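# Here is the input, now give the coordinates:
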Amino acid sequence: MLAKGNAAVGEQDFAKAAGFYRQAAEIQPDSLSAHIGLGYARLQLGELPLAIDALKVAVSLDPEHGDGLYMLGKAYAELQRGDEAERTWGKGISVTAQPEEIFLDFCLLLFNSGKIERAQTVIEQGIFKHPQNADLHFFLGNVLAEKGLYSESIPAYEQALSLGLGSPHLLSNLGNSLRQVGHIDRSLEMAKRAVELAPDVPQFLSNYLLSTQYSPNVSRVEKFEAHLEFSRRFEAPLKQHWRAHENDFDKSRRLRVGYVSGDFRNHSLAYFIEPILRSHDRSGFEIHCYYTYPVQDEVSERIRRLSDRWVPCSTLSDDELADRIRSDAIDILIDLSGHTGHNRLLAFARRPAPIQMTWLGYQATTGLSAIDFRITEESLDPTGSSEAFHSEKLLRLPSSGTFSPAPNSPDVGGQPALEGYPFTFGCLNNPSKIADPVIEAWAEILRTAPASRLMVGHASLALREALLAKFDAHGIGESRIVFQPKVCLRDYLSLHHQIDLALDTFPYNGGTTTFHSVWMGVPVLAVQGDTALSNVGASVMRGLGLDAFCASTVDEYVAKAIRFSGEADALSSVRTSLRQRVEVLTNNLARDVTLALEQGLRQCWADYCDGPSVALPQHRLAGP
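Have a look, this model is predicted:
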């Protein structure tokens, strides 16, 4: 019977194989091979409880049987019995190194459960036992990237490449890590190669589009065309399936608004969306939050409490998510991700809601015709400068963003240059935003202000080496640069005690870091550009009444930085008043932005009710 079962497996006839193995087990109950074969066949048939029964017998006969423990854990995992899968695989890797796949699947289980440290331990154990397995090195890169250790993830990805793994997923993820440490050209190269190898995978094209936003060498026209290509490839085939919506066309009723994001967690987006959710008028708006990331944390719990309905949806397909949104009768659906990680743009591309918008997470077009509006403001997207580069209409609010300062922040410190320290410029932005033109400008500042120094945050050893080489090429030595590693939030905020003036990056400005800086009393010198991404810094500083810290050109940015390095007393005066300015601004801003947003949503809904088939108009709202 065993031979017949094995032959049936060879023919991929698992039902017949299960029958033969079952008979073999009945004839010889202590036959390990019979129970292993039966468990395998049941697993292939999707008969998971029966597979578990057979495999439990198998591992009772041989508690160290690697294949038996691996398949038993796999059956538990597929039944969403994660704790049992974790125990089974934990035992498996403690007694055997085979099969190699146990390390991969165990790592993935832990990763998706938010147990990142344990996942790293498992995958490193697998690499120790199977150093030539390229997939293990790829998984290690993914774990390190998830921890924010992008510099460390790059060697892991490159080792996987050297071992022959050339999958587009690997190339795309390597591109993401390269972008995070500021290697934009290589990032674009890897992302483009991934798209070329797998042109039908939307995630890879989204990663490429995100990387273009960081590059000063890709024109606005080229970026826009690339976003439209995303629509042509992935949205166009879905349009034939768009259906009419059955929502109640009552202009005055309570509206159902859905926010979709993978960043309802310990992520910078939370600083901006929580004040809005807290300020919504619940008598007029019912708030649904669709959470697309698999792991929840304390921030997720806060946001869950701020929503009327919380929908974890990381396991739903785009079709399933779109069906869920449609069944929830959402009137206005708002994307908060754009082409960043864990976006669900292809659910939007199925048009599950009558009106769809994008906001906050991606300061550029999505390229989708299914998204009707991008929410912005005049200071970010001046009238006449941005419309040609958007597939969406621009819904301009008086102010399109608010901010919630970190609780228990350190107090504002004194002016370092007045306390005996060298005048210190600082940039704690994501290193991915430090483009070559930024380094050239900073080098000129340091050259002309020879008593000054520059602090750079989030600095890994690899970033330090790369930046030092670039500064050296401009004649700036190592002694002029202070590198700070990535640290916890409170320690990161405390770094501002050592900074006299923050220097913004361009063309991709800081966002959260700009608000953190002014909250800690450190003004930010920013260059105003020609896109929303390059207007954030100037918009914040002007909103605080600090126009002097805005430059219209890079030359002016350099000149102002040099001048400010000799005006520590004036900067100290700004420092002592800046937190109060931010408090006044943020105390009113959440209310004002939410009110303006709700007016905009209500107006869009009224226009839709008047004629859903009529093109929606350009909107500009007066201040509240």
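# From now on I want contacts and neighbour counts done on CA atoms only, so please keep to that.
OK.
# which residues sit against the one helix or strand K560 maps to?
With secondary structure defined by DSSP states H and E, K560 is part of helix 554-564. Contacts to helix 554-564, defined as CA atoms under 8 Å, 6 or more residues apart in numbering, come from residues 441-442, 444-445, 448-449, 501, 525-527, 549-551, 571.
# now these: which count as buried?
441-442, 444-445, 449, 501, 525-527, 549-551, 571 (16 or more other CA atoms under 10 Å).
# Shouldn't N509 be within a strand?
No. Counting by DSSP: H, G, I helix; E, B strand; the rest coil, N509 is located in no strand; its state is coil.
# Okay, it and A435: tell me how far apart.
11 Å (CA to CA, to the nearest Å).
# quick one: contacts for the spatially closest residue to Y208 that is not a sequence neighbour?
Spatial nearest neighbour of Y208, excluding adjacent residues (CA to CA, 6 or more residues apart in numbering): A191 at 5.0 Å. By CA under 8 Å, 6+ apart, A191 lies in contact with L171, S172, G175, N176, F204, L205, N207, Y208, S211.
# Now with 10 Å, please.
By CA atoms under 10 Å, 6 or more residues apart in numbering, the contact list for A191 reads 168-176, 178-179, 185, 204-212.
# Next step: those restricted to helices.
168-176, 178-179, 185, 204-212 (DSSP state H).
# Please enumerate the strands of the stretch 451-600 of the chain.
Secondary structure of the stretch 451-600 of the chain by DSSP state E, counting those that start in this stretch: the strands cover 453-456, 481-483, 501-503, 524-527, 550-551.
# and for comparison, fold this next one:
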Amino acid sequence: MPDRSSDARRLHAAADFAAAETAYLDALASHPQDTELQHDYAVLLMQTRREEQAITWFERTLAVRASIDSSLALLLCLRATGRIAQARVIAATLVERVPGHAMAWLLKGSLDVIAGAHAAAEPALRRCVQLDPRLGEAWHYLGEALQALQRWQEAIQAYRVSMHYQPAEIFNIALCSERAGLWHEALEGYRRMLRMYPDRANVMVRLAQAEAMCCLFEEEAGTMTRLHQRLTSSSFALAADDHPEAFPLAYLPLANTLRADLLRRHAASIAQRASNHASRRAARRSCSAALRRLRIGYLSADFGEHPVGELIQGVFAAHDRAIVEVYGYSLRSHEGDISRRIRDGMDHFRNLESMPSTGIADLIRHDAPNVLIDLGGYTQGARPEVLALRPAPIQLGWLGFIHGHQAPWLDGLLLDEWMQPASAPWPYEDRVLHLSTTVFPGCPQSPGRMDRKRFGLPKDVPLLASFNTSYKLDEELMRAWVSILQQTPSAWLLICVPEYARVGFLHNWRRFGGPEHLLFGDKLPRAEQADRAASCDLFLDAFRYQVGATAVSSLAAGLPILTRTGDTPLSRSGTSLNCYLGMHELVCADTASYVAKAIQLATKPGALSALRLRLDRALARTDLFNPRRSAADVEAICQRLTRTP
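Reported below is the predicted structural model:
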């Protein structure tokens, strides 16, 4: 039989892959131990996207002789097929053998990033670009690592280098600019990206989020109209890698069916990433509560100065230790009083910031909690892929992402009867578990002291306020506020939106004919904010995304909250608190009644004072600020879910 190896390589070089494969197989039949032939044939398999077959041939080659090229190609195939754990072991060995090989460092760093080991990835990728600064892929993965470590400016610098090789990096630059609070830079970046890729849903969602943050109501509406048109077009299909971020979907205006589909798509991409990390091992079923205490684990990136941390800080210590053992899994390091209170309230606290997702899942699986409660959902810093790896037999979502998740790894979402009434539509696949009280936990808080002079607030006038951040506001809400002030000429409105949103806010305020009785306030430390809230008369809640942690602290300061109930959990959070307190008169069914109620309270002498007295009595007869309330609620649900049949 003639030697076909030369023919195979010639055909391979000419990209005649079918003919080359036949020639390779003929040659290998005659020379089955020829490792160079094995390597070349494996490369052909890799080039034709048959990585699983290529892996077998590369491993066969490497079993006979060490080869840098075969090792690198094997790592590329393992990365492409999601065999990340195996690839990381090989990559760690390879960089020890060839410490001066840039590609080896690139593969090690990229595999660390994919595994979620971002702190380990950074030095590997910096070594790579030091050896060969022209490797654009290395700059991209370095940007990913720095972004995950929340070093936004450094990430932007890395992405800018990578952008010389891949213009689409402008999207990542915009995202890091957003995280760094550089919203106008983020806006420009998303707009540039959308000009390059006009059909990308993920870019449209991010752009709409940035427009919402800057109170650009008309621009946001235009972007969302464009998104709706794309998603409902019969000739349009999302690209395979187009996964819009979930958090903005919870409040941006979009049909529920479209929102549910996009959330399902987002969850599927997370599940795929999780399956790439490692094979899932079943979580151990715990033994009966009669034999030991119920183990409840809490997973969060926000065990510190964050709205979730502020709300839940007292719950862990409030659990009944006769029946519960508490585990805390922290995805981000925090300092300060809140973080110390949270750590002290747990039986076991794990700081897992630098650990990859698979390692976190394995550690949780080893601890064997009966129930794992995720407090992050799809918010910044959360790691839903840990939940997707199924480290616990029962997994629940609570507090961080108050919305449908479409997450097959969750066995239930903890909501309440006002935030998601049993009779209300629920277009999501997640199972709703109703708490017996409001979804928001509380802890003892100082009531605040009224002092308008200290904050530069006008004396002897009805002072209305909103402490909602800018992206929670929308055109309908602003028109309602304008109507309220136009009909209560003595009233003033205090708004606390960030500096970057004020130009957009004022543009729309004047466009709608808003009066001059408008004040802007900056963010304050908690104690000072309590005093400022106590100095106001009525909190005007937002519509599409209502107040949460700020509502609890405002109520503690004696500030009543006027709400308009909506059709999503986030648009009913103020409703939840008012109904729990029995302040039903502050829950309005529509915008017209919201406006009318605000005018009534602001114009009738003594109405606001009487309302504050009613609120004081409601707070006195309920346990809104008692963390044991929520701890007992969670215990009851966990016991019910883990009860042996």
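# Quantify their similarity with the TM-score.
For these two chains in superposition, a TM-score of 0.70 is obtained (TM-score structural alignment, normalised by the length of structure 1); 555 aligned residues with a CA RMSD of 5.2 Å.
# returning to that earlier point: buried residues, the helix holding K560 of structure 1. List them.
By 16+ other CA under 10 Å, the buried positions in helix 554-564 of structure 1 come out as V554, Y557, V558, A559, K560, A561, I562, F564.
# between N509 and A435 of structure 1, what contacts are shared?
Y214.
# quick one on the thing from earlier: buried residues in whichever strand or helix holds the residue nearest to Y208 of structure 1, which are they?
Assessed by DSSP H and E, A191 of structure 1 sits inside helix 184-197. With burial defined by 16+ other CA under 10 Å, the residues of helix 184-197 of structure 1 counted as buried are I184, D185, S187, L188, M190, A191, K192, R193, A194, V195.
# Specify which member of those is nearest to E86 of structure 1.
A194 (32.5 Å; CA to CA).
# From H183 of structure 1, how far off is the nearest residue to that closest one once chain neighbours are set aside?
Leaving out its chain neighbours, the residue that sits closest to A194 of structure 1 by CA to CA, 6+ apart is P168, at 4.2 Å. According to CA to CA, P168 of structure 1 and H183 of structure 1 sit 19 Å apart.
# same for the helix or strand hosting L69 of structure 1, what does it pack against?
Taking DSSP H and E as the definition, L69 of structure 1 sits inside helix 66-78. On a contact count with 3 or more CA pairs under 10 Å, 6 or more residues apart in numbering; DSSP states H and E, helix 66-78 of structure 1 meets helix 32-45, helix 48-61, helix 82-95, helix 101-112.
# Among the ones you listed, show me which one is buried the most.
The highest mean neighbour count among the helices and strands packed on helix 66-78 of structure 1, using mean count of other CA atoms under 10 Å, belongs to helix 32-45: a mean of 25.
# so it versus helix 66-78, what angle?
Angle of helix 32-45 of structure 1 versus helix 66-78, following axes from the mean of the first three to the mean of the last three CA atoms, to 10 degrees, is 30 degrees.
# Contacts only, for the residue nearest in space to the middle of structure 1.
Closest to where the C-alpha atoms of structure 1 average out (CA atoms, centre = their mean) is G341, at 3.8 Å. Applying CA under 10 Å, 6+ apart to G341 of structure 1 gives the contacts N176, Q203, S206, N207, L210, S261, G262, D263, T292, Y293, G361.
# How about P99 of structure 1?
H65, G66, D67, G68, L69, Y70, M71, G92, I93.
# The third one: how many residues sit nearby?
Read that as D67 of structure 1. If you count neighbours by other CA atoms under 10 Å, D67 of structure 1 ends up with 21.
# returning to that earlier point: mind checking which of N509 and A435 of structure 1 has more residues around it?
Higher neighbour count among N509 of structure 1 and A435: N509, with 27 against 20, using other CA under 10 Å.
# Now the two most distant members of the contacts of P99 of structure 1.
M71 and I93 (12.8 Å).
# Closest to G475 of structure 1 out of the contacts of P99 of structure 1?
Among the contacts of P99 of structure 1, and counting by CA to CA, the member closest to G475 of structure 1 is I93, at 52.7 Å.
# Roughly how far does that closest one sit from Q125 of structure 1?
In terms of CA to CA, I93 of structure 1 sits 9 Å off from Q125 of structure 1.
# okay, and the common contacts of those two?
F103.
# on that earlier part again, turn the buried residues of helix 184-197 of structure 1 into CSV, columns for distance to L277 of structure 1.
As requested, the buried residues of helix 184-197 of structure 1 are exported to CSV (distance: CA to CA, whole Å):
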residue, distance to L277 of structure 1
I184, 35
D185, 38
S187, 35
L188, 36
M190, 38
A191, 35
K192, 37
R193, 40
A194, 37
V195, 36
